[in-house]
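**Student:** Here's a sequence, model it:
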Amino acid sequence: MGPVLLDFPFMGRWTVQNSPANRVPSHGTHLLGTTYAIDFVAVDGRGRSAPPSWRAVLGAEAPEGFTGFGVPVLAPVAGSVAAVHDGEPDHEARRSPLALAGYALTQRERVRRGPAGIAGNHVVLATGSGAALVYVLLAHLRRGSVAVAVGDAVVPGEILGECGNSGNSTEPHVHVQVCNSMDWERARGLPLAFRHPETGSPWLPRNTEVFSVR
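**Tutor:** From the prediction side, this is the model:
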């Protein structure tokens, strides 16, 4: 089976981190079905996720100051809502090496909490049927923004929630992955691709690539 083809789950200007076009596994692990996961960070016209500040150099920053925080996250495919989780806090963002080093020390606790600790607020869509049934996870949503419930039918472009900084996230971004199961301890990550915003052909952007979706 080829890559699962998705629409981009947002509008606006974005860049890419942890792309499977650069390496597999994209996040350095196969755990929790993240083999082909990809992260998208909203940026401004200068390619910045947030304006420069002294806090960016020395410590943590409020997530509200980032371009992506609160941007609508859209369904990238038609399907049904298989799982939702909300209520996790949007913690401070971290861009400085010092702040990132401190954040790394709390990684074990987030892993111990399982999907809620890693994915934060999230929505899982089930799409396809039979042997072609797959699950699309959209993670790190803003607390209180989830706009769908389990069992809802959704169409591409429907609002699922908003970009946030919950779970295992150092700055507001949208994490997307496709899996064969919601048994996260055993789930196998599946290849994905996106419709190019201009040509509509399957495309997988690489790390640091900047593009716009209208």
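**Student:** Could you use CA atoms for every contact and neighbour count after this?
**Tutor:** Noted.
**Student:** Grab the most central residue of the chain for me.
**Tutor:** Per CA atoms, centre = their mean, the C-alpha nearest to the average position across the chain is that of residue 175, at 1.2 Å.
**Student:** and that residue, what is it in contact with?
**Tutor:** For residue 175, the contacting residues are 37-40, 137-140, by CA atoms under 8 Å, 6 or more residues apart in numbering.
**Student:** Name the SS class of it, please.
**Tutor:** strand (DSSP: H, G, I helix; E, B strand; the rest coil).
**Student:** what's the closest non-adjacent residue to it?
**Tutor:** Take residue 175 and drop its neighbours on the chain: the residue closest to it by CA to CA, 6 or more residues apart in numbering is residue 39, 4.5 Å away.
**Student:** right, and the one you found touches residue 18 too?
**Tutor:** Yes: contact between residue 39 and residue 18 holds when scored by CA atoms under 8 Å: they sit 5.9 Å apart.
**Student:** contacting residues for residue 180?
**Tutor:** Contacts of residue 180 by CA under 8 Å, 6+ apart are 133-135, 187-190.
**Student:** Now, of those residues, which are buried?
**Tutor:** With neighbours counted by 16 or more other CA atoms under 10 Å, the contacts of residue 180 contain buried members at 134-135, 187-190.
**Student:** Looking at those, which is nearest residue 125?
**Tutor:** residue 135 (5.5 Å; CA to CA).
**Student:** Relative to residue 35, how far out is the residue with the largest distance to the centre of the chain?
**Tutor:** Summary for the chain: using CA atoms, centre = their mean, the residue whose C-alpha lies farthest from the chain's mean C-alpha position is residue 54, with a distance of 27.0 Å. Plainly put, residue 54 is 35 Å away from residue 35 if you go by CA to CA, to the nearest Å.
**Student:** here's the other one to compare against:
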Amino acid sequence: MLTVDLAYPFEGRWLTQNSPANRVPSHGTTLLATAYSIDFVPVDEAGRSAPITWESLLRPEPPERFPGFGRPILAPVQGTVVRVHDTAPDHEAFRGLPSVGYAITQRRRLAAGWVELAGNHVMIETREGPVVAVCHLQRGSVRVQRGQSVRVGESLGRCGNSGNSTEPHLHLQAMDRSDVSHASAGPLTFGGRLPRNGEIIDGG
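**Tutor:** Reported below is the predicted structural model:
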């Protein structure tokens, strides 16, 4: 599958994580076409997602505590919406000790399938054929529907903490079809390049 070149689907400052520029498979697995997927965490001007406190190290946190929760998410590519999910809850965020307990339940979420992992999401099929998935959106925020044509920069929804997510962030992946269980992953770039882990992207 050819590389899919995307526009950054957000404004403001976002921290790059789990980038295929650092390793492939980027998330440690090739399951569900995630080999070249990438994550972006919304951060403030200081590059932080939310201040670390003793409370955040000891117990789960409400997603509303994070500055990026609810930030607008935009279409990264032109195409047709082929799948939409918008009913998964935004659960608490897990940092510090709570993240250990959350990691233990990873196998259960994987066994439950794509929706349990992606949470609320939009899939866009490009004119060239590849499908781009935009995941972990805020419940009730999706503004597009299946069959709708979208242009680059058009509103899709808002950043949430649904699915397999320890804090509000955005997950993107490209694949050769919308049936994720049988899809093959494809590489992606943003304006012809791929940011590395730790790089902060300023979407304007």
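**Student:** overall similarity of the pair, as a TM-score.
**Tutor:** Remark: TM-score between the superposed chains equals 0.97 [TM-score structural alignment, normalised by the length of the second structure]; 204 aligned residues with a CA RMSD of 1.0 Å.
**Student:** Is it possible to get TSV of the buried ones among the contacts of residue 180 of the first structure that adds distance to residue 156 of the first structure?
**Tutor:** Conversion of these to TSV gives the following (distance: CA to CA, whole Å):
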residue	distance to residue 156 of the first structure
134	16
135	15
187	24
188	24
189	21
190	20
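**Student:** mind listing which of those residues are in helices?
**Tutor:** Restricting those to those inside helices, with DSSP state H as the criterion, leaves an empty set.
**Student:** how many other residues sit next to residue 109 of the first structure?
**Tutor:** When neighbours are defined as other CA atoms under 10 Å, residue 109 of the first structure has 11 of them.
**Student:** typed the wrong thing, it's residue 53 of the first structure
**Tutor:** Burial of residue 53 of the first structure is recorded as 9 neighbouring residues (other CA under 10 Å).
**Student:** go on, residue 104 of the first structure?
**Tutor:** 11.
**Student:** mind checking the end-to-end distance for stretch 177-192 of the second structure?
**Tutor:** 22 Å.
**Student:** and for that stretch, what are the contacting residues?
**Tutor:** Stretch 177-192 of the second structure is contacted by residues 1-8, 30, 32-37, 82-83, 114, 123, 125, 129-131, 173-176, 194 when judged by CA under 8 Å, 6+ apart.
**Student:** Is there a quick PyMOL command that grabs whichever of those are buried?
**Tutor:** Applying 16+ other CA under 10 Å to these leaves a buried subset, and the PyMOL line that selects it is:
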select buried, resi 4+5+6+7+8+32+33+34+35+36+37+82+83+114+123+125+130+131+173+174+175+176+194
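**Student:** Show only the entries of the contacts of stretch 177-192 of the second structure found in strands.
**Tutor:** Counting by DSSP state E, the part of the contacts of stretch 177-192 of the second structure found in strands is 4-6, 82-83, 123, 125, 131, 173-175.
**Student:** ok, so of these, who is nearest residue 150 of the second structure?
**Tutor:** Out of these, the one with the shortest distance to residue 150 of the second structure is residue 125. That distance is 9.9 Å, counting by CA to CA.
**Student:** How about the residue in the first structure that that closest one lines up against: what's its closest non-neighbour residue?
**Tutor:** Residue-level alignment of residue 125 of the second structure against the first structure, with TM-score structural alignment as criterion, gives residue 126. In space, not counting the residues next to it along the chain, residue 126 of the first structure is nearest to residue 135; the distance is 4.6 Å by CA to CA, 6+ apart.
**Student:** Pull the contacting residues for that neighbour.
**Tutor:** Applying CA under 8 Å, 6+ apart, the residues contacting residue 135 of the first structure are 124-127, 178-182.
**Student:** distance of it from residue 93 of the first structure?
**Tutor:** Noted for residue 135 of the first structure: a distance of 28 Å to residue 93 of the first structure, by CA to CA.
**Student:** cool, residue 79 of the first structure as well?
**Tutor:** 32 Å.
**Student:** repeat for residue 52 of the first structure
**Tutor:** Taking CA to CA as the measure, residue 52 of the first structure and residue 93 of the first structure are separated by 13 Å.
**Student:** and if you look at residue 119 of the first structure?
**Tutor:** 15 Å.
**Student:** now swap in residue 78 of the first structure and tell me
**Tutor:** In this structure, residue 78 of the first structure lies at 32 Å from residue 93 of the first structure, with CA to CA as the measure.
**Student:** Equivalent analysis for residue 80 of the first structure, please.
**Tutor:** Note on residue 80 of the first structure: its distance to residue 93 of the first structure, by CA to CA, is 32 Å.
**Student:** more neighbours, the two?
**Tutor:** Ranked by neighbour count (other CA under 10 Å), residue 80 of the first structure and residue 93 place residue 93 first, with 25 against 20.
**Student:** To which residue of the second structure is residue 208 of the first structure aligned?
**Tutor:** Applying TM-score structural alignment, one finds that residue 208 of the first structure aligns to residue 198 in the second structure.
**Student:** does its match really touch residue 15, like I thought?
**Tutor:** Yes: taking CA under 8 Å as the contact criterion, residue 198 of the second structure and residue 15 are neighbours in contact, 6.1 Å apart.
**Student:** Look at these two and report which has more neighbours.
**Tutor:** For residue 198 of the second structure and residue 15, the more surrounded residue by other CA under 10 Å is residue 15, and the numbers stand at 22 against 14.
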